[in-house]
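Peer 1: just coords:
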């Protein structure tokens, strides 16, 4: 649809009425900045993301069951934010609406009819945000939250194992999970990678995963890599008596199915996919194949990190969980600091999206990465609120003066107090 929707035609079709049933709608909350009359702008957002056109030369139309509805508008005062460039189309629609000298920030809630939606994350995001940021009369547009009715939410697949299922598979109790990525992600051959994997698993790590940059190219082709990982894992399970989990990289446009088949042949337990690159369908497909699914952040930070454009980290996490991710990467700054503290507002929102009741769907396991150290485990536990989290660690292990195995064991000792 076009970006020329500042029309008030059939305005009542796009406004909430108490006669409507809330169970028939998904409620989206936005933070926007505009210099236009906000009542008209909010109607334009609802119009653009649903019917758009309400009259055609083919007879009377009644689209009221399919129109998005403006529920509320809260004025947050003047704003100088200009995260999106303004433009005006040379149409009477734009010309009819006056622009104020001072822009204001608002929170706007819009209800989207389930009659228009399928239970997929891509459909939900397309309808609730798709072309919002394209509108030339918005200086900022951030999707903050999505509230789904149970009757719709329950139709999504959700995690196959989730946090409790993953813990049962690993067999660990009363501690977080530890994983090392196969770094350096490029340049090492498989023999060199195995020299890193073996001591880390022997030192007590629960998992090894491909890096998000790992490919099926020389000097590390997946057939040999996964065979070697599986053989090493089997040896270390027998030696330590502990279960170990392996993850393959499925961030692959042209080789998704062949790499998945190879991983299954060698008994690889899980995969990492990047819905920001692969699409949410990659989570669903990996789930269908029986993998533990780790939703990686590659390709999405440009959508979720900007303060005034895109979607919130909490919405992204919610969509990954609904799609079937068992483990979900947390924001890069998650868990920062050197003192024990509780979660800040942003951290609490993404943790809530992982673990809150969601129409019977299992809780997802938050994944923390980037500069994590053993002495800071109490910080991470306090922020998450439990030991149900998954740490991806490389530097703190690699830089240990006594080597990889001792570096890995330091995390296990910190977790158990031994």
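Peer 2: That came through, no problem. Please read these numbers as outputs of a predicted model, since none were measured by experiment.
Peer 1: alpha carbons only for contacts and neighbour counts from here, please
Peer 2: Fine.
Peer 1: what's in contact with the strand ranked longest in the chain?
Peer 2: For the chain, the strand with the greatest residue count under DSSP state E is strand 99-113. Here strand 99-113 makes contact (C-alpha atoms under 8 Å, 6 or more residues apart in numbering) with 16, 24-37, 42, 46, 50, 65-80, 127-128.
Peer 1: Of those, which belong to helices?
Peer 2: Among the contacts of strand 99-113, the residues falling in helices (DSSP state H) are 42, 46, 127-128.
Peer 1: Figure out how far stretch 123-140 is from the centre of its chain.
Peer 2: How far stretch 123-140 lies from its chain's middle: 18 Å, per C-alpha atoms, centre = their mean, to the nearest Å.
Peer 1: Please enumerate the helices of the stretch 151-300 of the chain.
Peer 2: 162-170, 190-202, 222-240, 256-265, 275-278, 281-288 (DSSP state H, counting those that start in this stretch).
Peer 1: take the one below as the second:
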């Protein structure tokens, strides 16, 4: 790939010639519209135009995936052809401008009259261009350093219930979770700055509990405070977390937007835990939206340090293969030799019993493994829940079956008995 151009790959569906549709896509998102405009010379067009690199024809179908009034007005019907299209674009069309980059690789393409389905699958950037955007302030390596977990998975949990607790009650729960042996604790995505537990009070109360635990044990537990809000409020809350000795904040990426996350990143070196809630609206239709490789790349350019990938054998709709592919995307370097890997955060229905399948698929332990019920609902209490997860990962790394390992490990045995019939 040339250093002055970047690539995007799409899955499309159309009743027209896919090669001609690819040219329409390239023109629409670079120098062209449906006709030439005043002042548009051949030289300008050559400099600014996107190129069609590949058109891979796939299957045909008898029915369109999405309605299309443009085609209906012209009386154009099927069969509908599917194809994978790769375009490249001039870096000079964008500069270091993340919202514009996103609008070029996606934008109006989703509304094109020529298609009855379009999905952005992946983006590939030249390493030098990627380095024009922020690298992770902490990323995978920094998260390990801050938590003191030099190897193995980081074990985390979520504050549940996520609504109704006062600042003092939240701090008491965090103290208990610290004692249980967690590396990481996060707020739930739907609890940010509620009236009953405002961040201005909750952050100092929680961090006092974290500091007491650190003073006693030497262990810093990373707490991801949900500071999702408008930009000025997020910066204010991040500053408070830093003053109180915290190491992480969380934001709901889709609802804050690129500009807010970029501004937050510039204002703090705290680990930024990127929560993807709402991503299903972009991803669940096979012929519409944005695949995770492209999605996570854009948010990594904004400066996040952790990315949610859901979980293997979890409670959400994603197949295990998608979860694992997403985690692999997070630990794929985008900037050449520079380490810009971010921590994949596994969650949603995780417990000790999902460790073997996760390790078998991903093949490493550079991940954050979060369990809500798997910790909080363990019959032996949160400490036993954490112990069961660590025991499961240790056994898995040794190649030992969980049932065998559980024979002399009560916490793991209880987890298998309690959650194994889900």
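Peer 2: The structure has been received and is ready for your questions. In this text the structure is predicted, and so the values were computed from the model without any measurement.
Peer 1: sorry, back to before: now go through the contacts of strand 99-113 of the first structure and say which are in strands.
Peer 2: Mapping the contacts of strand 99-113 of the first structure onto strands (DSSP E) picks out 25-36, 69-78.
Peer 1: Select only the buried ones of these in ChimeraX?
Peer 2: Selection command for ChimeraX covering only the buried members of those, criterion 16 or more other C-alpha atoms under 10 Å:
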select :25,26,27,28,29,30,31,32,33,34,35,36,69,70,71,73
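Peer 1: ok so, going back, against the second structure, what's the mean shift for the longest strand of the first structure, could you check?
Peer 2: After superposition onto the second structure, strand 99-113 of the first structure lies on average 1.5 Å away from the residues it aligns with, using mean C-alpha distance after the TM-score superposition for the first structure.
Peer 1: So which residues of the stretch 251-400 of the second structure form strands?
Peer 2: 271-275, 288-290, 306-308, 343-346, 368-370 (DSSP state E, counting those that start in this stretch).
Peer 1: want to throw those strands into TSV with distance to residue 116 of the second structure?
Peer 2: Converted to TSV, the strands of the stretch 251-400 of the second structure look like this (distance: least, C-alpha to C-alpha, whole Å):
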stretch	distance to residue 116 of the second structure
strand 271-275	30
strand 288-290	9
strand 306-308	30
strand 343-346	33
strand 368-370	38
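Peer 1: Output the ones you listed as CSV; include the columns mean neighbour count and distance to residue 248 of the second structure.
Peer 2: Listed next are those as CSV, based on neighbours: other C-alpha atoms under 10 Å; distance: least, C-alpha to C-alpha, whole Å:
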stretch, mean neighbour count, distance to residue 248 of the second structure
strand 271-275, 26, 4
strand 288-290, 23, 27
strand 306-308, 25, 10
strand 343-346, 26, 13
strand 368-370, 27, 14
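Peer 1: How about the equivalent of residue 267 of the first structure over in the second structure: what's its closest non-neighbour residue?
Peer 2: Residue 267 of the first structure maps onto residue 245 in the second structure, with residues paired by TM-score structural alignment. Once flanking residues are discounted, residue 245 of the second structure sits nearest to residue 207: 7.0 Å by C-alpha to C-alpha, 6 or more residues apart in numbering.
Peer 1: what about the one you found, distance to residue 241 of the second structure?
Peer 2: Computed with C-alpha to C-alpha, to the nearest Å, the distance linking residue 207 of the second structure and residue 241 of the second structure is 8 Å.
Peer 1: quick one: contacts for the residue nearest to the spatial centre of the second structure?
Peer 2: In the second structure, the C-alpha nearest the mean C-alpha coordinate belongs to residue 307, at 3.4 Å (C-alpha atoms, centre = their mean). Residue 307 of the second structure makes contact with 273-276, 296, 330, 342-345, according to C-alpha under 8 Å, 6+ apart.
Peer 1: Could you find the counterpart of residue 381 of the first structure in the second structure?
Peer 2: In the second structure, residue 381 of the first structure lines up with residue 359, judged by TM-score structural alignment.
Peer 1: for residue 122 of the first structure, same thing?
Peer 2: Aligned partner of residue 122 of the first structure by TM-score structural alignment: residue 99.
Peer 1: Comparing residue 207 and residue 241 of the second structure, which residue is more hemmed in?
Peer 2: residue 241 (25 against 22; other C-alpha atoms under 10 Å).
Peer 1: for that one, what are its contacts?
Peer 2: 203-204, 247-249.
Peer 1: could you redo the last one with a cut-off of 7 Å?
Peer 2: residue 203 (C-alpha atoms under 7 Å, 6 or more residues apart in numbering).
Peer 1: Repeat that for the one 10 residues further on.
Peer 2: The neighbours of residue 251 of the second structure, taking C-alpha under 7 Å, 6+ apart as the test, are 226-228, 273-275.
Peer 1: ok, now residue 366 of the second structure?
Peer 2: By C-alpha under 7 Å, 6+ apart, the residues touching residue 366 of the second structure are 152-153, 343.
Peer 1: before we move on, the earlier item: among the contacts of residue 251 of the second structure, pick out the one closest to residue 288 of the second structure, please.
Peer 2: residue 275 (21.4 Å; C-alpha to C-alpha).
Peer 1: distance of the match of residue 381 of the first structure from residue 417 of the second structure?
Peer 2: 21 Å.
Peer 1: Settle it for me: which of those two has more neighbours?
Peer 2: Using other C-alpha under 10 Å, the more surrounded residue of residue 359 of the second structure and residue 417 is residue 359, with 16 against 11.
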